[in-house]
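Chemist: Would you be able to build a 3D model of this:
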Amino acid sequence: MDTAAEQRLQDLVLLRRVRDRIDREYAQPLDVAALARGVHMSAGHLSREFRRAYGEPPYSYLMTRRIERAMTLLRRGELSVTEICFAVGFSSLGTFSTRFRELVGVPPSAYRERASDLSGGIPPCVSKRVTRPVRNQEARAAALPLA
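Modeler: Okay, the predicted model is just below:
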C-alpha cells in the first residue's frame, strides 16, 4: 500500500474517533479546534476531511446530533423546551430554536405538539429513523432526479 493510502486510512481512524466523541459528548461544549487537538490535526484539515468522509463538517454534525437528541426529549414530554435546550448542549434558547427550526422545519414547541399527536404506537427505533432532521442540502440532493 502506498503512503497516500496509508495516510488516508490513518485519517479515517482519527475521523471516526472525532465522530464517536461528538456522539458521546454532544452535550458538552465542543468546538472544531478542540476536536482537532484531540486527534493532533489542524482544525482546517479536520473540517475538510470530516466533510469528505461524512458529508458535512464536524460542527454541522454536532448540531444535528444535538437536535436529534432534543427531538427525542421533546417527544417524551418530560422536560420544558428551555430545559431540553440546555440538556443537549446549547447555551442560548434563541440559538437552539433557530437551529431546531432550520433542521426540523418547525419550532421546538410546535414539534412537541405534533409529535405527541403522531407518535402513538410507533416503536422508538422507527421513530428515530423517520424523524431524523434533514439539512437543506440533503433535502435538495434527495429531490434532484438521478440522470
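Chemist: From here on, just use CA atoms for contacts and neighbour counts.
Modeler: OK.
Chemist: Now do the same for the residue positioned nearest the centre of the chain: helix, strand or coil?
Modeler: By C-alpha atoms, centre = their mean, the chain has its centre lying nearest to Thr64, at 2.0 Å. When classified by DSSP: H, G, I helix; E, B strand; the rest coil, Thr64 comes out as helix.
Chemist: To check against the first, give me the structure of this:
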Amino acid sequence: MRLRKARDRMDRDYALPLDVPELARTALMSPGHFQRSFRAEYGETPYGYLMTRRVERAKTLLRRGDLSVTEVCIAVGCTSLGSFSSRFTELVGETPSAYRARPHESGAVIPPCVARRFTRPKRRPQLP
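Modeler: Sure, this is the predicted structure:
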C-alpha cells in the first residue's frame, strides 16, 4: 500500500522534479529501503519507472507533432535533452525525432487503461 502511494505519485506528478528521498517520504520509508522494496515489487527502480512514465507521455506529445523534441522533453519533466533522448531510444527503439517524424495511426477510441497496457514502452534487450 505504501509503495503504491509512491507509484501513484509518480504516475500523477511525472512532470515534477521527483527524487528518491521525496518518494521514500511518501511511502514512509528510508530511501534505501524504498528503492529495494520498489524494485522487488515492480521489477524496476523508482527512477526507471518514472522515466518510463515520462517516455509514455512523450510519445503522446510527439505523435501530435505540434511540439519540438526539446519542448516535449521539458513538458514531461526531464531537464537533460541528452538523457531524455537516450532513454527514449532505449525504450522505444528509435530517437524522439524519428518517432515524431514518422506517420502514426490515428488512435481509435480506446480506453486509456487498455491503451496504456499495450503501448507501454518495453526495455529492449542489449545486443551482445
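Chemist: Need the TM-score between these chains.
Modeler: The TM-score (TM-score structural alignment, normalised by the length of the second structure) is 0.86; 124 aligned residues with a C-alpha RMSD of 1.9 Å.
Chemist: Leu67 of the second structure and Cys73 of the second structure, how far apart?
Modeler: Shown here: Leu67 of the second structure relative to Cys73 of the second structure, a distance of 10 Å by C-alpha to C-alpha, to the nearest Å.
Chemist: If you count surrounding residues, which of these two has more?
Modeler: Comparing Leu67 of the second structure with Cys73 by neighbour count (other C-alpha atoms under 10 Å), the higher total belongs to Cys73, at 26 against 14.
Chemist: Next up, the contacts around that one.
Modeler: Ala58, Thr79, Ser80, Leu81, Phe84 (C-alpha atoms under 8 Å, 6 or more residues apart in numbering).
Chemist: Which of the residues you listed are buried, as a ChimeraX select command?
Modeler: Typed into ChimeraX, the line below selects the buried ones among these, using 16 or more other C-alpha atoms under 10 Å:
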select :58,84
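Chemist: Just the ones in strands from the contacts of Cys73 of the second structure, please.
Modeler: Secondary structure from DSSP state E places none of those in strands.
Chemist: List just the nearest of the contacts of Cys73 of the second structure to Gly48 of the second structure.
Modeler: Nearest to Gly48 of the second structure among the contacts of Cys73 of the second structure, counting by C-alpha to C-alpha, is Phe84 at 12.0 Å.
Chemist: what does the residue nearest to the centre of the first structure align to in the second structure?
Modeler: Counting by TM-score structural alignment, Thr64 of the first structure corresponds to Thr52 in the second structure.
Chemist: Could you do Ala33 of the first structure as well?
Modeler: Per TM-score structural alignment, the equivalent position to Ala33 of the first structure in the second structure is Pro21.
Chemist: That match: which element?
Modeler: Following DSSP states H and E, one finds Pro21 of the second structure within helix 20-26.
Chemist: For Ala87 of the first structure, what is the corresponding residue in the second structure?
Modeler: Per TM-score structural alignment, Ala87 of the first structure is aligned with Ala75.
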